[in-house]
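K.L.:
Got a predicted structure here, sequence first:
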Amino acid sequence: MSDPDDDKDAEPEFISDAGETRSRRSGSTLAPGLYVTATPIGNASDITLRALDVLRAADIVLCEDTRVTSRLFAIYGIEAKMMPYHDHNAAEMRPRILERLASGARIALVSDAGTPLISDPGFKLVREAVAEGHNVTTLPGASSVMAALTLAGLPTDRFLFSGFLSAKQEARRRELGELAPVPATLVFLESANRLAASLADMAEALGSREAAVARELTKRFEEVRRGSLEELAAHYEKAGAPKGEIVIVVGPPAPRAALCQHEIDAMLENALTRSSVKDAVAEVVAMTGLPRREIYARALTLSEGGE
């Protein structure tokens, strides 16, 4: 990353721990502390050399699901001791983990896939470990959020990751309404079964925006489908739920001068002379980028002769 105000002649500074890496492989100890360690999101080759070193040297590897992590360990011949750490046992496990850290343990934290703490358990452990003065560091790597952003073809200079939306439609629409004015690209995780409904709600709450649906990232059947929210909602409504884990990337609201109600009414009245209420609303939403619900309510009022 670079700052446009930085000295153009400045070069990034890199450090090398190649010597330390070699000593770890020969059996030397890893410094005590908590190591937040990214793992692949699909392709096992995406793990870093540094992550492999730490996982091999750690006294304990905290796993969201030990069965998932054991498959990765089998590929790389890692025989580290694994312990489950997830939403259901975190409150019970944290004091025990902190005790181990206090005694000088080297503990790695991984999730099933990607970077821990990004829609995965872990932030309370990191917070409490820091508060108690333990060494905490990160081993960055794969992230479905970052992978989807780089493939979507949408602005990346400012983005907001919102995780999973509510499974209930009313709450989901309320959440989307709160996000509508945010001047940034939005990133969501979603289940395959709710994909079409969520995209339709996004189209209504956020207005007409470009978006991308990314699934199976880094895997054999990786797919990124791009289009407007309306187009993507119609596609998945017809095609059905796709396979794989899904990331939705939605472009930011288009910059526009504020429109007064008279201007919006004039656009609607003109469209209503040529089209049905549904089509007129779609036309004005596309022109203004305003939420469909707002435009639809005003269109009904105008078509019924209201003020």
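P.N.:
Right, received. Where do you want to start?

K.L.:
contacts and neighbour counts: CA atoms only from here.
P.N.:
Will do.

K.L.:
For residue 172, which residues are in contact?
P.N.:
165, 166, 198, 201 (Cα atoms under 8 Å, 6 or more residues apart in numbering).

K.L.:
how about 10 Å then?
P.N.:
Residues near residue 172 by Cα atoms under 10 Å, 6 or more residues apart in numbering: 164, 165, 166, 198, 201, 202, 205.

K.L.:
Pasting the second one now:
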Amino acid sequence: MLTCGPDVFYGEKLGGDIVAGLTLITVPIGNLEDITIRAKNKLMECSTIVAEDTRVLKELLTRLEIDYSEKRIWAFHDHSEETSLQGMLKAMKEGEVHYVSDAGSPVISDPALPLVKLAIENSVDIQTLPGVNAPMAALELSGLPATPFHFHGFIGRDKGKLDQFISLMSYQYGTHIFFEGVSRIKKTMDHLSRELPEWDFAICRELTKTYQSVYRFKGSKWEKTKVDVVEKGEFVILAHNSQKKNTATGEVSKLAQEILAKGAKPKLLSKLLAEITGENSKEIYSKLDRR
């Protein structure tokens, strides 16, 4: 039986030092109380912390009442040079390096991925101390189906890239999650609502903060919702595509027939197309021309 007490939670003891060459630490996205016990303890104990912006990190540590005067704090960001990467690798091999994002998960909106890849390529152990992040918080609040979902980060700024993004979403069944800046939120939604009037949308603003807001609407109702959207803070847009593409028509069907003509097994092909389109594999199998 699982118990919950000062030393046990969900059957696992709290604490217990987990040693890794690289530890990814997720921090709050707006509410300091969202810091996890594990994350706070590790930030207190560790000697080396890497961050995209050291000023943001020091402010966080100060608010958490963690003394950083004896800690090594390094900056690592998108423009870090190869020499910086090699320096990080040396540090990871010699001891523990802890990467902290400005907010949320290190690999979702901050440039931790190069460090993760570097660690994997050099057989350095990696650990994660998970916590709150904007895409999952938005998905929970949206009321939109959670399976499947697709996270896209920030989308293209110009109309051409936005049109390409809409085409991509139209082909992928499920809920799409992406970030947008305050200066573009309404312009982007104007375009999305025109192209996707029957889709269900949610806009989440200032997640976990005092003035958190969630707007839920159908694309065709955007103009009515638009007047209520406050253009301040950080935004996450969610768009749900409820339509599964028909594999019996269009380019997918043409490609399927070409693959069949080269000797592919229909059953295997139908399973592959089901993974891509979200349609039932048996329905796809029945539509394929197997002559």
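P.N.:
Thanks, I have it. Quick caveat, the model's predicted, so the values are computed rather than measured.

K.L.:
what's the TM-score for these two chains?
P.N.:
Scored against TM-score structural alignment, normalised by the length of structure 2, the superposed chains reach a TM-score of 0.75; 238 aligned residues with a Cα RMSD of 2.5 Å.

K.L.:
follow-up on the earlier one: among the contacts of residue 172 of structure 1, which ones are in helices?
P.N.:
198, 201, 202, 205 (DSSP state H).

K.L.:
which position in structure 2 aligns with the second one?
P.N.:
For residue 201 of structure 1, the aligned position in structure 2 is occupied by residue 191, per TM-score structural alignment.

K.L.:
Buried only: go through the contacts of residue 172 of structure 1 for me.
P.N.:
Buried by 16 or more other Cα atoms under 10 Å: 165, 198, 201, 202, 205, out of these.

K.L.:
wait, which of those residues is closest to residue 286 of structure 1?
P.N.:
Residue 286 of structure 1 has its nearest neighbour among those in residue 205, at 13.1 Å by Cα to Cα.

K.L.:
For that closest one, which residues are in contact?
P.N.:
Contact analysis of residue 205 of structure 1 by Cα under 10 Å, 6+ apart lists 172-180, 199, 290-294.

K.L.:
coming back round to it: among the contacts of residue 172 of structure 1, which recur in structure 2?
P.N.:
Retained in structure 2 by both residues aligned by TM-score structural alignment, their matches' Cα atoms under 10 Å are the following of these: 165, 166, 198, 201, 202.

K.L.:
nearest to residue 223 of structure 1, of those residues?
P.N.:
Nearest member of these to residue 223 of structure 1, counting by Cα to Cα, is residue 198, at 18.6 Å.

K.L.:
State the distance from the closest one to residue 272 of structure 1.
P.N.:
Distance, residue 198 of structure 1 to residue 272 of structure 1, using Cα to Cα, to the nearest Å: 28 Å.

K.L.:
now swap in residue 197 of structure 1 and tell me
P.N.:
In terms of Cα to Cα, residue 197 of structure 1 sits 28 Å off from residue 272 of structure 1.

K.L.:
ditto for residue 295 of structure 1
P.N.:
Between residue 295 of structure 1 and residue 272 of structure 1 the distance is 12 Å, computed by Cα to Cα.

K.L.:
what's the answer for residue 92 of structure 1, then?
P.N.:
61 Å.

K.L.:
which of these two has more neighbours?
P.N.:
Just comparing residue 92 of structure 1 and residue 272: by other Cα atoms under 10 Å the higher neighbour count belongs to residue 272, 19 against 10.

K.L.:
Now do the same for residue 108 of structure 2: its match in structure 1.
P.N.:
Alignment note (TM-score structural alignment): residue 108 of structure 2 maps to residue 118 of structure 1.
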